[in-house]
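[1] pasting the sequence and the predicted coordinates here, then a few questions.
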Amino acid sequence: MENTVLSLKHIVKSYPGVVALDDVSVSFNKGEVHAIVGENGAGKSTLIKIVAGAIQPDSGEIVVNGKLYQKLEPQESILNGISVIYQEFNLFDSLTAAENIFIGEKISNKPFVDYKEMNKKAEEIFKKFNVDINPNKQVKNLSPAYKQIVEISKAIHKNSKIIIMDEPTAPLTIAEVEKLYEVINDLKANGTTIIYISHRFDEIFQLADRVTILRDGKYISTKNIEDTNRQDLIRLMVGRELKNTYPSSDIKQGEIALEAINVSGNGVIDVSFHVKKGEILGFAGLVGAGRTELMRVVFGADKLVSGEIRINSRKVKVESPARAIELGIGLIPEDRKHQGAFLQKSIRWNISISNITKISKYGVVSRSTEKEQANSYQNQIRIKAHSLEQQVQNLSGGNQQKVVLAKVLATKTGVLIFDEPTRGIDIGAREEIYHLMRDLANQGKAIIMVSSDMEELLGMSDRILVMSGGKLTGELLKSEFSQERVLELASSDK
C-alpha cells in the first residue's frame, strides 16, 4: 500500500437506465503502467472522468496521494498531479501548438508573452518525439497525429505524477508509436504513474505492468501482465471466446472496379493503382505519406491536378464527393466524429441523408421508406441502439462507425474506401467491422483500406500498397506480407 498513489473504492455511477460503474474498486501504483481494457460501454471513460473530476460518482471513495475524497473537482485533480489525455482532443483550434502546451502559464518575468522562449520550449518537447511540428502553427491546421502529440506534450510539460492516456496511439503511425513508448518508459522510470487505456493488445503487452479488465460497468480482474495473454484478456473482456478475428476471402476477385492513373494533387505525386471487385486493398505508410490525401482526391474532396480516375474501365471526372457517390465511390473517413456522422442527429437521419433523393418524391421524404431503409441497415450491420431516433453522439465508437458505414452503404456504391476503419473501437466491435468488410468484398464490392494498425493491415488486406512522401513506394502480395517489409517501404525515399 505504500506504493499506491491512487485508489478507487466501491465506485458507483449511474445514468438514467444505465449503471456505468457498478461497485468498482481498483488501485494504481507509483511508477507503473497500468492498462485498463474493456469493450465500448465497459465503463473505462466514466472511470477516468471521475479521476479527472469531470464527473462525480454517486458513491464510493477516491484516495489520491494519501488524501481521501468522496469526489474530485477538476482543479483538485490537477493539484494532485493528475493529467488526462482524452481520446477526443482537448485543444484550442485557433491557438498555436505552443500556446496550447503553455496556456495559462507565465513563460518569463517579462510583462508580455515571450513567444520566442515559448516556441523554443515547445520545440524541445517535440524533439522527444522526433517530429517536426511548427510551434507557431494553429492546431486546426495540424493532422490528427500531430494534435495527439501536442496533447501528450501538454501532460509531459506539467510534470504530472499520474497521467491517464485514453487511446493515445490511435492517430499515430508506427514510428511515432515507438517514440511514444520511449517517452512512457522515461516517465515510468522517473516515478510517474501511467493509466493506459487501449484496444491494441500489442501495446498493452509491450508497455503495461498490470492490466485491469472491466465489463458492463463491473470490475472483472486485475492481472500482472506476465500472468495473462491475449486470449485470456479477450475472454475476460467479452465474456466469451473470439475466433477468426480476420476473416478470409470466400470468392475469386473480379474485374478492376477502380483505377487511378498517374494521379497528382493534394501532395500526392504521380500515383497509379487499381482495386478489383471482391478485393480488400490495404494502404500503408507513415504520417505525411499521403494515403488520406490520395483518398480525398479519388473521392473528389480535394482537386485532382493531373492524371485520371477510371471506374469499371471508363474514365470519369470526380469533381466533388457528391459526384463520387453518383459514380459509385463511397468514403468512410478517418475522423468519423467530424467528417463521417452528424453526431447530434438521429441514426435514422444519418443513414438517410446521403440517399435523400432516392427516398423522396417531388421533394418530400417518404417517412415509411426512410424508416424501412434505416431498419434494414440497423439489422444488417447490427447497430446497437435503443431506437433509430437515438442521437449518434450517444452511441459507442463501434456503433458510430457502423452508422457511418450504413450511411455510405445506403448510396449503393461499388467502391468503398475505409480510412482507419477501427480507430478507437474495441476488440468485439472490431471483429464485427472486419466481418462486415469481408462480407462486402464477398458481395463483389471493391474495398480500399487505409490503416496505421500493422496487425489489421496484414490480417485484412489481400494486397498492400505502401506510400511515402506522397509517392507509391511498393506493392506487397499476400505471400510477401511482413511488418519489416512494410516498414522498409514506408521509410523509402523512392
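    Cool, got the structure.

[2] C-alpha only now, for contacts and for neighbours.
    Noted.

[3] need the residue closest to the centroid of the protein.
    Ranked by distance to the mean C-alpha position of the chain (C-alpha atoms, centre = their mean), the top residue is residue 423 at 2.7 Å.

[4] that one falls within a helix, correct?
    No - using DSSP: H, G, I helix; E, B strand; the rest coil, the assignment for residue 423 is coil, not a helix.

[5] with adjacent residues omitted, what lies nearest to it?
    The shortest distance from residue 423 to any non-neighbouring residue, by C-alpha to C-alpha, 6 or more residues apart in numbering, is to residue 170 (5.7 Å).

[6] that neighbour is in what secondary structure piece?
    Assigned by DSSP states H and E, residue 170 falls within no helix or strand.

[7] look up how far residue 450 lies from it.
    Using C-alpha to C-alpha, to the nearest Å, residue 170 is found at 13 Å from residue 450.

[8] neighbour count winner among those two?
    residue 450 (25 against 22; other C-alpha atoms under 10 Å).

[9] got the contact list for the more buried one?
    282, 283, 284, 291, 292, 417, 418, 419, 420, 421 (C-alpha atoms under 8 Å, 6 or more residues apart in numbering).

[10] let's go with 7 Å and repeat that
    Contact analysis of residue 450 by C-alpha atoms under 7 Å, 6 or more residues apart in numbering lists 282, 283, 284, 291, 418, 419, 420.

[11] what of residue 480?
    Taking C-alpha under 7 Å, 6+ apart, we find residue 480 in contact with no residue.

[12] look up how far residue 458 lies from it.
    As judged by C-alpha to C-alpha, residue 480 and residue 458 stand 10 Å apart.

[13] alongside the first one, take a look at this:
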Amino acid sequence: MDSPLLELTDIAKRFGATIALNNVRFDLRSGEVHALMGENGAGKSTLMKILSGNIQRDAGMITIDGKPVDIRSPRDARAQGIAIIHQELNTVPAMTVAENLSLGQEPRNRFGMLDRTRVLRDAREKLARIHADIDPSRPLGSLGIGMQQMVEIARAVSEKARVLVLDEPTAALSRTEAQQLYAVVNRMRDEGVGLIYISHRMEEVWQLADRITVFRDGTYVGTGTRDELSETDVVRMMVGRSIGDLYRHEPRTPGDVVLDVKDLAAEGLGPVSFQLRAGEVVSMSGLIGSGRTEVARLIFGADRRKGGVVTVNGKPSHPVDPSQAIADGLAMVPEDRKGQGLFLDHSVERNVSISSLDQFVSGEVVQNRAVRQAVLQQMERLRLRKNAIDLPARALSGGNQQKVALARWLLRDSAVMILDEPTRGVDIGAKREIYELIDALARAGKAILVISSDLPEAIGIADRVLVVRGGRIVQELLADAATEENVMRHAVGASADYQTPNTGAQP
C-alpha cells in the first residue's frame, strides 16, 4: 500500500466550550479521490480550514510525504501544494477570466507594466490543461457557476497543487456542468493529484471516490473503500442510526383546490396550467433551464407575467411584487437561499419574523416580546438551537440556514408554499427533517409545490409530479407511475406520444 501523501493525526480544535474536532484523523494518497462525509456540523469544514491555514489546530500533527509541516496561513498551505475550491467561490466577478487566473502572479513587461498579452496566453494554457473551453477575455461574472468553478480549478492546477480539496463542488451545477467536473476530477487523479471530495450527494461519491471517511459530531467514525461500504453503511455512520427510507410517508388525501394556475405565460415560457390542492405535495421536475423556477417566480410576483390567471382559494392573485403575493397567501423559499432567501447579516429572529411583523402590531407598535416568543416556537419546531436566535444567519450551517428560511413561512402560516430546491447543500439528517416537515405541513392542509433537481427526492416526497420541458408542463404523473426513467423520458423529450396533462387530476 502506498504511503500517504497527506496525513492528519489526532487533530483537535475547540471554540470556547464547543469541541469542534476531537482527535480526528484523515489521510490522502497520491492519485486518489478520498470523500469526506458527515452531517452539517460534523467537523469537515473545520478540518479543511486547518488544512488551508485559515485557523490553527489546538493539537495533532500534519505530515506531507511523511514529514511534519506547520501550516499557519493560506500562504503556507499553497507553498505545500494544497489548494481548496470552496463552495463559495474565491474569485473577482468584475475581472476577466484571464485576470482572475493571474491574480498574485501578474506577469510584467520590461517596463514593469502588466503584460496583458502574456496574461491572455498564460490563461489559455491554464484552461487547456483541464480541457476547459472558456474565453479568457470574458468577465468572470458573465459565466455560470460551473464555469467559474472550472476557472478556480485551472488556477489551482497552474499552481501545481498536489492536494486539491473540493467542497460541495456540484451544489450549484447543472447535470452537464457536473459531468464536466467529474471528467476534470478523473484526469487530475490520473495525473497523481490527491483529491479530498466533500459532498452530501451519495450518487457522485459512489461515482468518483476511491475511499470514504465519515465524521460525526467532531469525531472520526471510520474509513472504507467504495467496495467495503454500502450507502446504508455510510448513512448509519453519519447519523448514528439507520434512517430507513428517506422519503417514506403514509398516503395523503388531498382536499379542495387552493392554487389554480391557468395559461400562465412570460417571454419564452408557457402557457402553463396546473392545480394544487390542500393537503398534497406536488413536485415540478425537469432539466436545468426547463422553466421550473421561472414558473414559481411568476406565481410569486418576483417576475412579471405576460398572461394567465392565478387564483388562491378562489380569489384572483395578480402580484406585482412578492409582498402582494405574501398578502395573497403565497410563500416561497428560493433556490438561492443566500442571495435571495436570507438577510445574511441580520439575526435569525429578524430573518424569521420579517414577513410576519404585521401580525404582531398593536396600536401601530410592533410587540417585540411576542415576536421573539413566536420565533422561538418555530425554531423549536425545526430543532434549531434557541441560543442561535441572535446570531447572524451567515453564522449558521447550510442546513440550519435552510431551516431559518422555512421558519419564516411557518410563522406566516401561508396557504401555499413553493419550495425551490429545499434540500440543496443540506446533509442527509437535515434532509430527513425537511421531508418530515413537508409531510406534516401537507397533513395540516397546506398546498405545497416542490421544485427539485434531485429525481429520487422529487418523486419520493410527492403525490404528483409535473414534468417541465421548454417552459411547459409536458406530463403529469401520479406517484405510482413516477419512476426516474419515466420522468427523465418526458423531461428530455424521448417519448413521441406525450399525453395532454390532466391538470385538474386528484390522486
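    Cool, the structure landed. Just so it is clear, the model here is predicted, and its values are computed rather than measured.

[14] turn the contacts of residue 450 of the first structure into a markdown table, columns for distance to residue 387 of the first structure, secondary structure and neighbour count.
    Output for these, formatted as a markdown table (distance: C-alpha to C-alpha, whole Å; DSSP: H, G, I helix; E, B strand; the rest coil; neighbours: other C-alpha atoms under 10 Å):
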| residue | distance to residue 387 of the first structure | secondary structure | neighbour count |
| --- | --- | --- | --- |
| 282 | 34 | strand | 27 |
| 283 | 36 | strand | 23 |
| 284 | 37 | strand | 29 |
| 291 | 36 | helix | 27 |
| 418 | 26 | strand | 23 |
| 419 | 27 | strand | 23 |
| 420 | 27 | coil | 21 |
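
[15] skipping adjacent residues, who's closest to residue 90 of the second structure in space?
    Per C-alpha to C-alpha, 6+ apart, closest to residue 90 of the second structure is residue 152, 7.8 Å.

[16] which of the contacts of residue 450 of the first structure lies closest to residue 226 of the first structure?
    residue 420 (30.3 Å; C-alpha to C-alpha).

[17] from residue 88 of the first structure, how far off is that closest one?
    16 Å.

[18] before we move on, the earlier item: for the residue nearest to residue 90 of the second structure, the count of nearby residues, please.
    Residue 152 of the second structure has 22 neighbours, counted by other C-alpha under 10 Å.

[19] could you do the one 4 residues further on as well?
    Neighbouring residues of residue 156 of the second structure were enumerated by other C-alpha under 10 Å; the total is 22.

[20] show me the contacts for it.
    residue 83.

[21] name the element it belongs to?
    Residue 156 of the second structure belongs to helix 145-158, assigned by DSSP H and E.

[22] can you give me the buried ones in that helix?
    Neighbour-count burial for helix 145-158 of the second structure flags 145-158 (criterion: 16 or more other C-alpha atoms under 10 Å).

[23] kindly reformat those residues as CSV containing distance to residue 114 of the second structure.
    Listed next are these as CSV, based on distance: C-alpha to C-alpha, whole Å:
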residue, distance to residue 114 of the second structure
145, 28
146, 28
147, 25
148, 23
149, 25
150, 24
151, 21
152, 21
153, 23
154, 21
155, 18
156, 22
157, 22
158, 19
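
[24] what's the closest of those residues to residue 212 of the second structure?
    residue 153 (22.1 Å).

[25] related to what we said a few turns ago, give me the distance between the residue nearest to the centre of the first structure and residue 470 of the first structure.
    Where residue 470 of the first structure is concerned, residue 423 of the first structure sits at a distance of 22 Å (C-alpha to C-alpha).

[26] likewise residue 421 of the first structure?
    Taken as C-alpha to C-alpha, the span from residue 421 of the first structure to residue 470 of the first structure is 21 Å.

[27] of these two, give the one with the bigger neighbour count.
    Using other C-alpha under 10 Å, the more surrounded residue of residue 421 of the first structure and residue 470 is residue 421, with 27 against 21.

[28] now that one: how far from residue 170 of the first structure?
    When distance is defined by C-alpha to C-alpha, residue 421 of the first structure is 11 Å away from residue 170 of the first structure.
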